[in-house]
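Student: quick check, what structure comes out for this input:
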Amino acid sequence: MAKRVAFFASKEEIENYYNIQTKKESLFEAHYNLSPGHQLPVITIANGEPQIERLRWGKSGTSGAKETTIEKENLLDRLKEKDATRCILPLSGFYIWKDNQEKNNPFFVRLLNDAVASIAGIYISGEEDYVSIVTTESNTLVQPMSARMPLLLDQPTALQWLEKGIDLAELLSRTDNIFTLTDLTVLRVSKKVNDPSNNSPKLIQPIPK
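Tutor: This is a model prediction of the structure:
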């Protein structure tokens, strides 16, 4: 499940990874405990070129954000609707909880050899613009804690994800085996993550199991 994420990549890392340029320094403000309703960094295509902005995670609702995730299995049908387009969330990692029980210690999942984790998303435009994270069945590393996880893309696949003419069904078929178990790390971290108001680099520091 995708309930909480972190973003602390530098402006230079993001620009180099996606070959984009922006003068908006505020887009790169680090946050170690982003929850639905927060503004997330989002990469979309504008005038044929990738651009970065911030968009709300999930649609506003009386009981909290809605439509924060969409299952990979339902993605093709959702993208047939005119208000939905593909986007990339250039994040640093995400949190999971054993059986999604947020009273327990969370685990922080990140890539071992990349500062940026490209997470597949969709951008919904209309009266309210927001993004949803695409989820997939968890790999064997994450599965003991959570049945689902965000869909991670490597650099080439992330750039293809943004292409309008791409065969999305074929691309999705290739996303299951992009990363091996040795590409990811799962770290047990502090219960302070459970409080969305906490935001500190200390939140991603591993603690003994």
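Student: from here on, contacts and neighbour counts on C-alpha atoms
Tutor: Noted.
Student: Pro206 contacts Val186, doesn't it?
Tutor: No - here Pro206 lies out of contact with Val186, judged by C-alpha atoms under 8 Å, at a distance of 9.2 Å.
Student: so for those two, which sits in the more crowded spot?
Tutor: Each of Pro206 and Val186 has its neighbours counted (other C-alpha atoms under 10 Å); Val186 has more, 19 against 14.
Student: apart from its neighbours in sequence, what residue is nearest that one?
Tutor: Val109 (4.6 Å; C-alpha to C-alpha, 6 or more residues apart in numbering).
Student: again with Leu79
Tutor: Excluding the flanking residues, the one nearest Leu79 by C-alpha to C-alpha, 6+ apart is Thr85, at 6.4 Å.
Student: any idea how far the one you found is from Leu111?
Tutor: Separation of Thr85 from Leu111 (C-alpha to C-alpha, to the nearest Å): 26 Å.
Student: before we compare anything, build this one as well:
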Amino acid sequence: MCGRFTLNLAPAVLQEWFDIIEGVDYPPRFNIAPTQPVIVIADQEKLRRAILMRWGLVPMWVKDPREFPLIINARTETLPEKPAFKGGLRHHRCIIPASGYYEWRKGADGKKQPYYITLKDSEPMAFAGVYSTWMGPDGEEIDTTAIITLSANKDIRHIHERMPALIGKSQIDDWLNVRGVNEKEAYAMLRALPEGKLDWHPVSTRINSVQNDDLHLLDVVSEARPETPKKPVSKQMDLF
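Tutor: The predicted structure follows:
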């Protein structure tokens, strides 16, 4: 699965790399977590836009999102069939830009060691995603998204069995083109990266707390380091 990621690209780099119509102002983030607002790139009304959406998909047919389970990932194996995803694959494909992401490896002692994973060439990551606009009974609208995942490649299978589906730069136009590229053609793009494309290193267990969001979360460690408990201060935005 993919449960935490980072985005510390300069806004100008994001605009140029993903060819969006205008820049978007955002602070660097080093511990993006489910239910938080995330930047999502989608083609809407023939224009490529960067939009804030809640990470946690709520299909448009849900009556009460408070009673619906949190869906942060969509598995490729069930993407074309599950009601929550198949409409998104056809009509609402998107990209979630990232600098890297975190995954946890469970040791023999049961403890989990977090790792930070990036592309070796340091290029931006383009997570394949689907999104939905939920409309409430009073006319309110909430845009939500989920990251598509697939079986991990050999590079990182020793860390975790799943990884985000990454769209190559040359495929971004086709992935986002829901009018000209059908769901079968788009689904064929969801393939694991070849070996040798990823870098990874262990990081502190400070990443386990969503209250921590700083550059030092990316520091290389030899083993997990306990942190001094702090009074929680929520940085999440409640979109419900």
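Student: ok, back up a step: helix, strand or coil for the residue nearest to Val186 of structure 1?
Tutor: Under the three-state scheme (DSSP: H, G, I helix; E, B strand; the rest coil), Val109 of structure 1 adopts strand.
Student: residues contacting the residue opposite it in structure 2 once aligned?
Tutor: In structure 2, Val109 of structure 1 lines up with Ile117, judged by TM-score structural alignment. By C-alpha atoms under 8 Å, 6 or more residues apart in numbering, the residues touching Ile117 of structure 2 are Gly100, Tyr101, Tyr102, Glu103, Leu198, Asp199, Trp200, His201.
Student: can you tell me which of those are buried?
Tutor: Buried members of these, scored by 16 or more other C-alpha atoms under 10 Å, are Gly100, Tyr101, Tyr102, Glu103, Leu198, Trp200.
Student: can you give me the strands in structure 1?
Tutor: Along structure 1, counting by DSSP state E, strands occupy 4-7, 31-34, 39-46, 49-57, 69-71, 84-91, 93-97, 106-111, 117-124, 130-137, 148-150, 152-153, 184-188.
Student: mind checking which of those strands is nearest Arg174 of structure 1?
Tutor: strand 152-153 (9.8 Å; C-alpha to C-alpha).
Student: quick revisit: which residue in structure 2 lines up with the residue nearest to Leu79 of structure 1?
Tutor: Match for Thr85 of structure 1 (TM-score structural alignment): His92.
Student: count of neighbours near that match?
Tutor: Count around His92 of structure 2 with other C-alpha under 10 Å applied: 21.
Student: was I right to think it contacts Ser132?
Tutor: Yes - using C-alpha under 8 Å as the test, His92 of structure 2 is close enough to Ser132 to be in contact (6.8 Å).
Student: overlap in contacts, the two.
Tutor: Shared contacts of His92 of structure 2 and Ser132, defined by C-alpha under 8 Å, 6+ apart, are absent.
Student: spatially central, which residue of structure 2 would that be?
Tutor: Ile147 (4.7 Å; C-alpha atoms, centre = their mean).
Student: what's the match for it in structure 1?
Tutor: Alignment note: Ile147 of structure 2 maps to Ile133 in structure 1; criterion TM-score structural alignment.
Student: ditto for Glu77 of structure 2
Tutor: In structure 1, Glu77 of structure 2 lands on Glu73 (TM-score structural alignment).
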